[in-house]
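Engineer: Based on what follows, work out the 3D shape:
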Amino acid sequence: MARSGGTAGRQGDAAKLNRGFGWIAVLGVILVVAGLTGLVYTAVATLTTMLLFGWLLLVGGLVGLLHAVQARQTNFFWLGVVVAALNIAAGVVVIKTPEAAAEALTMFAALLFLTGGVFRLVGSMVVRGPQFGWTLVQGAFGLLLGILVLATWPSSSQYVIGTFFSLSLLFDGLGLIATGYGGRRVVGMVAGR
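Structural biologist: Okay, here's the model as predicted:
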């Protein structure tokens, strides 16, 4: 009698796990669809990303200000107020001028690609470690990507941020689908024993 109750409990737990992994896969499908849509409409994805970023800065600044007010008896009160005010100001600027913010962020990303590419190239030549070939390819790719983005800047700012964000959504979604599908398979294998 106790054995059948234990089996029923395990089957119920397996069903709950299956549902959980199913929801993870559904979220993955939603992210994949959003990522593919963003890759088709990169300008809209860039604008949406910048507005979302602006709102996150604004809300984060307001929460930081509330936290600073609650901790006003500490030595870090004014630092918290200054950081919160900077976040609020940056959020307002990004929300009011998302195109200019996208141009600035695209320039920053291009400079990061350039410097990262140069450091990887030089580092791979100097160190010549076991990953020499991969580091060399990564450096060359980063350098090339930075040059391509800068060569078409500021027009590249209309699609660069949206493309990166959409690719991130796409790959995160594929990862969640794989996790959900793999998790369901493992639960099925364990529950079948």
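
Engineer: Please count neighbours and contacts with C-alpha atoms only from this point.
Structural biologist: Fine.

Engineer: Tell me the helices and strands packed up against the host helix or strand of residue 10.
Structural biologist: Taking DSSP states H and E as the definition, one finds residue 10 inside helix 2-40. Packing contacts for helix 2-40, counted by 3 or more Cα pairs under 8 Å, 6 or more residues apart in numbering; DSSP states H and E, involve helix 42-70, helix 160-191.

Engineer: just checking, what packs against the first one?
Structural biologist: Which is helix 42-70. Right, helix 42-70 is packed against helix 2-40, helix 77-96, helix 98-127, helix 160-191 by 3+ Cα pairs under 8 Å, 6+ apart.

Engineer: what's the answer for the last one, then?
Structural biologist: Identification of packing neighbours for helix 160-191 by 3+ Cα pairs under 8 Å, 6+ apart yields helix 2-40, helix 42-70, helix 98-127.

Engineer: chain center to the helix holding residue 10: distance?
Structural biologist: Remark: helix 2-40 is offset 22 Å from the chain centroid, using Cα atoms, centre = their mean, to the nearest Å.

Engineer: Before we compare anything, build this one as well:
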Amino acid sequence: MATDISALHKSEIARMRNRFRAVGLVFAVLGTLAIVLPSVATVLVEEFIAWLMLLWGLAGLLFARSFKAFSEWRIVAVGFAVVAGTGLLFVLVPGWGASFITAILVGVFILEGVLSVLLGLRMSGQLEKWQWIVASGACSFILGIVIMLQWPSTARWVLGFLTGLNFFATGIAMLLVSRATLARISR
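Structural biologist: Predicted coordinates for the structure are as follows:
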């Protein structure tokens, strides 16, 4: 059940504002660092994902063993072994994970771009401002093409840069929410 902010006491609202501000500052600083040092951020993100995949795969293998009574348990075990093996490969050979993830991002951006352009064009007679959907799709498509044309060199920085942008935007959003909360308290 959602809490109505007007029912909260001013001290609770102030605590909430301070939390939003603290988390927002951390995210904004981490995002800024990742944007300024995208190669370092790419390595950190890649290693984090690699270790998560390795642990996920190992946990999944343990989980699959508990299903030996079912004939499909081998398929589940093979799937988790692939995840664990991929994670291990990314841990042992830094750079491969970033290249792999960047290649997937390129495919996602291009596919999302094409689908958004097609959707926008399809909606042109039915939706006001449909051009924004087409413009968004064109941006995604162009971003995917630019990253692809510069690949594999983009693999060294794209993941960190995009993560940085995401962190920065999240941090700014939280700071703006804390500021709006401050305005609410002073009323």
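
Engineer: and the helices and strands packed on helix 2-40 of the first structure as CSV, adding distance to residue 149 of the first structure?
Structural biologist: Supplementary listing: these in CSV, determined by distance: least, Cα to Cα, whole Å:
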stretch, distance to residue 149 of the first structure
helix 42-70, 15
helix 160-191, 8
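
Engineer: so how far is residue 72 of the second structure from the most centrally placed residue in the second structure?
Structural biologist: For the second structure, residue 163 is the residue whose C-alpha lies nearest the centre (Cα atoms, centre = their mean; 6.6 Å). Here residue 163 of the second structure is placed at a distance of 37 Å from residue 72 of the second structure (Cα to Cα, to the nearest Å).

Engineer: for residue 44 of the second structure, same thing?
Structural biologist: With the distance defined as Cα to Cα, residue 44 of the second structure ends up 36 Å from residue 72 of the second structure.

Engineer: Give the residue from those two that has the larger number of neighbours.
Structural biologist: Using other Cα atoms under 10 Å as the criterion, residue 44 of the second structure and residue 72 rank with residue 44 on top: 15 against 11.

Engineer: Aligned against the first structure, show me the partner of the more buried one.
Structural biologist: In the first structure, the position corresponding to residue 44 of the second structure is occupied by residue 48, as judged by TM-score structural alignment.

Engineer: Also residue 154 of the second structure?
Structural biologist: Residue 154 of the second structure maps onto residue 156 of the first structure when the alignment is built from TM-score structural alignment.

Engineer: which residues touch that match?
Structural biologist: Residue 156 of the first structure makes contact with 106, 149, 150 under the criterion Cα atoms under 8 Å, 6 or more residues apart in numbering.

Engineer: quick check, nearest of those residues to residue 25 of the first structure?
Structural biologist: When these are compared for distance to residue 25 of the first structure, the smallest value, 32.1 Å, is given by residue 106; criterion: Cα to Cα.

Engineer: Distance to residue 180 of the first structure for the helices and strands packed on helix 160-191 of the first structure - can I get that in TSV?
Structural biologist: Compiled in TSV, those are given as follows (distance: least, Cα to Cα, whole Å):
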stretch	distance to residue 180 of the first structure
helix 2-40	4
helix 42-70	26
helix 98-127	33
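
Engineer: Show me the one of those helices that comes nearest residue 90 of the first structure.
Structural biologist: Closest to residue 90 of the first structure of those is helix 42-70 (Cα to Cα; 6.8 Å).

Engineer: I'd like to check the angle between the closest one and helix 98-127, please.
Structural biologist: In terms of direction (axes from the mean of the first three to the mean of the last three Cα atoms, to 10 degrees), helix 42-70 of the first structure departs from helix 98-127 by 90 degrees.

Engineer: Does the residue of the second structure positioned farthest from its centre lie in a helix or a strand, and which?
Structural biologist: Within the second structure, the residue lying farthest from the chain centre (Cα atoms, centre = their mean) is residue 69, at 37.2 Å. Here residue 69 of the second structure is covered by no helix or strand, with elements defined by DSSP H and E.
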